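Asks: Mind looking at a prediction? Sequence and model below.
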Amino acid sequence: MAIDSDVAVLGAGIVGVSTALHLQARGRSVVLVDRRDPGEETSHGNAGLIERSSVIPYAFPRNVLTILRIALNRSSDVRYDWRFLPRVAPWLFQYWRNSAPQRLAEAARDMLPLIERSVSEHRPLLTEAGATHLARESGWLEICRRPQDLAASARGAAQLKQYRLDHDVLDAARLRELEPSLSPSIAGAVHWRDPLSVSSPGAVTKAYAELFLRRGGRFVRADARALKPSGAGWGLPSGEGEVRAKHAVIALGAWSTDCAAPLGYRFPLAVKRGYHMHFRPAGNASLGRPMVSAYGGFVLSPMLDGIRMTTGVEMAPRDAAPSPVQVDRAEAIARTLFPLGERVQDTPWMGVRPCLPDMKPVIGPAGRHPGLWFNFGHAHHGFTLGPASGRLLAEMLTGEAPAIDPAPYRADRF
């Protein structure tokens, strides 16, 4: 028996679920398709930040000393598989070129309209989905171990004045008032107040998916790679019958090219792998908001399952076996900053961030196939930008005037 709808959204992470909700709100019937339950992949394991303050994209380092440090492959913030370097080198070169000051400024300008709407687009969904109890208004802390680090972070924050971001520079005493369990050896922190954080990004994504179902949407398990043109639209086999829709949206994150490539679309999509591990706080220690250690490249964030430590970047094949190295390195540093107790899980969780070398996602029509749309490549900001990019895609698909210019995210820019 066929399952007919106006739109099939492929991918039930935060981007796909948000896209489905915005299409629903504009009167379209939607089927959400994934091989797993909603929120089970990258949307499950991130740091839970809705990052309004990340107005400058994560760029390839341009400082020679930083590059040399990373090249030694001994740090916790960036790690790479030597055997993978020849395959990923062309992508890294493009990433490095796009991280030059002028190009980075252009990328920041292009991403700003989405970043500015990150919190405001999440808020109504959190409310309607009954998930506000999972959200915190407390911002996050940029931890600085040494006075010179704090001075540099304060200067960096001041340079972002044009973006009207609310922040405080905290010395050691003020930081201890805010978070008394942090190590007294920390020199201070920049407290970014605009972002929200959540105590379970996976639970938030599932709550949004449940809202989609309550509104009359349908979720179907299927392999999105089987998507093919069918009649005047698109078809996809599933165990419940063929999914048929006039429009199909590929929102599969790091797996988007698995679906797009058989249709003739080539994107320079790479993945930055990352890990998380939960810890019980030692003794009576507590943490009221996420803290980011730039030196260690990790985040400690209070979650429903404990204190979640999320790691930085691992460059390795998407589907290669996980490695414990980065978690172990980050944990050693984290224990000097916050009193972590024992690990909650036996093994770390691993996820993959879908990254394009110009640091912008693809959002919009495919071009060569009527009714085919893309919404992927959000890098470190998938959870942050899911609702904002979902709205933009829905506006374009339904013919509504977009709230922001979609040109920077067009599919044919590569």
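Replies: Perfect, thanks for sending it. Predicted model, so just to flag it, every value in this text is computed and none were measured.
Asks: all contacts plus neighbour counts: C-alpha atoms, from now on.
Replies: OK.
Asks: List of residues touching the host helix or strand of Ala388?
Replies: Element membership for Ala388 (DSSP states H and E) is helix 382-397. Contact partners of helix 382-397, identified using CA atoms under 8 Å, 6 or more residues apart in numbering, comprise 14-16, 18-23, 26, 43, 46, 48-52, 114-115, 117-119, 121-122, 201, 363-365, 375, 378, 401-404, 406.
Asks: Make a ChimeraX selection of the buried ones in these.
Replies: Only the buried members of the contacts of helix 382-397 end up in this ChimeraX selection, burial being decided by 16 or more other CA atoms under 10 Å:
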select :14,15,16,18,19,20,21,22,23,43,46,48,49,50,51,52,114,115,117,118,119,121,122,201,363,364,365,375,378,406
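Asks: Tell me which of the contacts of helix 382-397 fall in helices.
Replies: 14-16, 18-23, 114-115, 118-119, 121-122, 201 (DSSP state H).
Asks: Could you identify the most distant pair in those?
Replies: Using CA to CA, the pair of the ones in helices among the contacts of helix 382-397 lying farthest apart is Leu23 and Pro201, separated by 21.7 Å.
Asks: Which SSE is immediately downstream of the longest strand seen in the chain?
Replies: Criterion DSSP state E: the longest strand present in the chain is strand 270-281. Sequence order places strand 291-293 as the next helix or strand after strand 270-281, per DSSP H and E.
Asks: contacts for stretch 334-341?
Replies: With CA under 8 Å, 6+ apart as the test, stretch 334-341 has contacts from 181-183, 185-186, 279-283, 285, 296, 300, 307.
Asks: One more to weigh against that first structure:
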Amino acid sequence: MKSVIVLGGGMVGVSAALHLQRSGWSVTLVDRKEPGQETSYGNAGIVQSEAVRPYPMPRDLGTLLRIAMGRTNDVRYRLASLSQHIEPLLRYWWHSAPQRHREATAAWARLIAYATPEHDVLIREAHADNLVRRAGYRLLHRDPAAFELAIKAAEENQRDYGVQFRVLDGRELAKAEPLLRDDLPGAIHWLEPWTVSDPGGLVAAYARLFQRLGGKLLRGDAQTLSQTSSGWSVDTDEGPIDAEAAVVSLGPWSPDLLQKFGYRVPLVRKRGYHMHYQGGTSLDLPLVDTALGYAMAPMAKGIRITTGAELTSPDAPATPIQLGHAEAAARTLLDLGTRVEPEPWFGTRPCTPDMLPVLGPAPRHRGLWLDFGHGHQGFTLGPATGRLLAEMMNGGATSIDPKPYRVDRF
């Protein structure tokens, strides 16, 4: 039986481990923490099957000036750390041009099409239906003009990709969310996404499924990965382990490991924050406040607010200014209650400049494979890219063309 070490216990790594296991590999999953405790823990818990277009960087001068002057809440930057981001941001801006974004969208949408079908299989096998609701989520709009533009964009997505939505005017929104303020223009209800009450819990359930099926889960240091005469080795709490192949699924930490093997993969690292609130009113479905750049989602621990992107250095202390603005904005919509945690959680989303994940073989190292850089959608896409990775590693036909995701495009 072929053997592989999968490095990384987030949604992407656990999903890759499961798909490889199902296709005949002996798999050891290695992480420094329990599965689902890093980036996969701190999201809005939405499997976004409607997200057929990756997030482009704004290119109009007005929006860029508002970001530069700190007048938006969806993007914030620390001036002292900005030099670390300049090169990947310039590449991101270049790839966000209309024609290049259309090309990225074509490759992105092919992966998104597999998001809910692949999650569905794992959810059922992991007995995790209690964590999942299949009723969509809502995009709230405060400005009528912006609402009309969003409706047109949704209609375009429906025409091009068949995604389903419903427009709710202010009266219909108030009926759907009766505890919400009742004087808002309306919302777009994306009907097909699934929402999860405990994102980290879903990853943990997938990891338990992996173990039940015979997979091995170990604590270890991914940075000790080394090539051997017969494959790859990494140090764990149980000592060194060896395998024919290794998969790097370390999210934002992946490029740091790959540097020692001579690969330079640019990432836009976007930090996000979240906090839970209890004791106030509740929400029926997750709600994204588009004007203020944050999401509110009903979770097992209460209502979770998740923020947009902060561009800072990896080791910078927490500066949850966006969370503070989001909390204040949310309190104008509903009775939020009180904070559950003493300090906010924060983590980093790994976004490639061309908005596509890195998926496939490392061209100069036999048996080394890559699966990271899913941007804001690792939680959504983990099972889809895990399937494609397993198909590639088994050398047979692939469900979609993997060429757009190869690391040598950089």
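Replies: Nice, I can see it. Just so it is clear, the model here is predicted, and its values are computed rather than measured.
Asks: against structure 2, where does the helix holding Ala388 of structure 1 fall?
Replies: Mapped onto structure 2 using TM-score structural alignment, helix 382-397 of structure 1 spans residues 378-393.
Asks: Same question for stretch 321-335 of structure 1.
Replies: Aligned by TM-score structural alignment, stretch 321-335 of structure 1 corresponds to residues 317-331 of structure 2.
Asks: thinking again about what came up before, from the middle of its chain, how far away would the helix holding Ala388 of structure 1 be?
Replies: Helix 382-397 of structure 1 has its C-alpha centroid displaced from the chain centroid by 13 Å (CA atoms, centre = their mean, to the nearest Å).
Asks: mean deviation (superposed) between that helix and structure 2, please.
Replies: Compared with structure 2 after fitting, helix 382-397 of structure 1 deviates on average by 0.4 Å (mean CA distance after the TM-score superposition for structure 1).
Asks: mind listing the helices in structure 1 by residue range?
Replies: Taking DSSP H as the criterion, structure 1 contains helices spanning 14-25, 64-71, 85-98, 101-116, 118-128, 147-158, 172-178, 201-214, 256-260, 325-334, 382-397.
Asks: With distance to Asp166 of structure 1 as added columns, please give those helices in a markdown table.
Replies: As requested, the helices of structure 1 are exported to a markdown table (distance: least, CA to CA, whole Å):
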| stretch | distance to Asp166 of structure 1 |
| --- | --- |
| helix 14-25 | 26 |
| helix 64-71 | 29 |
| helix 85-98 | 28 |
| helix 101-116 | 13 |
| helix 118-128 | 14 |
| helix 147-158 | 10 |
| helix 172-178 | 16 |
| helix 201-214 | 24 |
| helix 256-260 | 35 |
| helix 325-334 | 26 |
| helix 382-397 | 18 |
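Asks: for those, which one ends up most surrounded?
Replies: Among these, helix 14-25 has the highest mean neighbour count (mean count of other CA atoms under 10 Å), at a mean of 27.
Asks: and that one, what does it pack onto?
Replies: Judged by 3 or more CA pairs under 8 Å, 6 or more residues apart in numbering; DSSP states H and E, helix 14-25 of structure 1 is in contact with strand 3-10, strand 30-34, helix 201-214, strand 372-376, helix 382-397.
Asks: quick one: which of those is nearest Ala330 of structure 1?
Replies: Each of these has some distance to Ala330 of structure 1 by CA to CA; the shortest is helix 201-214, at 21.2 Å.
Asks: counterpart of the closest one in structure 2, which residues?
Replies: On structure 2, the counterpart of helix 201-214 of structure 1 by TM-score structural alignment is residues 199-212.
Asks: how big's the offset between that stretch and structure 1?
Replies: Mean for stretch 199-212 of structure 2 is 0.2 Å (mean CA distance after the TM-score superposition for structure 1).
Asks: Centre of the chain to stretch 352-366 of structure 1, how far?
Replies: With CA atoms, centre = their mean as the basis, stretch 352-366 of structure 1 stands 11 Å off its chain's centre.
Asks: what about it, how long is it end to end?
Replies: By CA to CA, to the nearest Å, the extent of stretch 352-366 of structure 1 from end to end equals 23 Å.
Asks: residues in structure 2 matched by that stretch, start to end?
Replies: Mapping stretch 352-366 of structure 1 onto structure 2 (TM-score structural alignment) gives residues 348-362.
Asks: Using the neighbour-count criterion, name the buried positions in the matching stretch.
Replies: 348-362.
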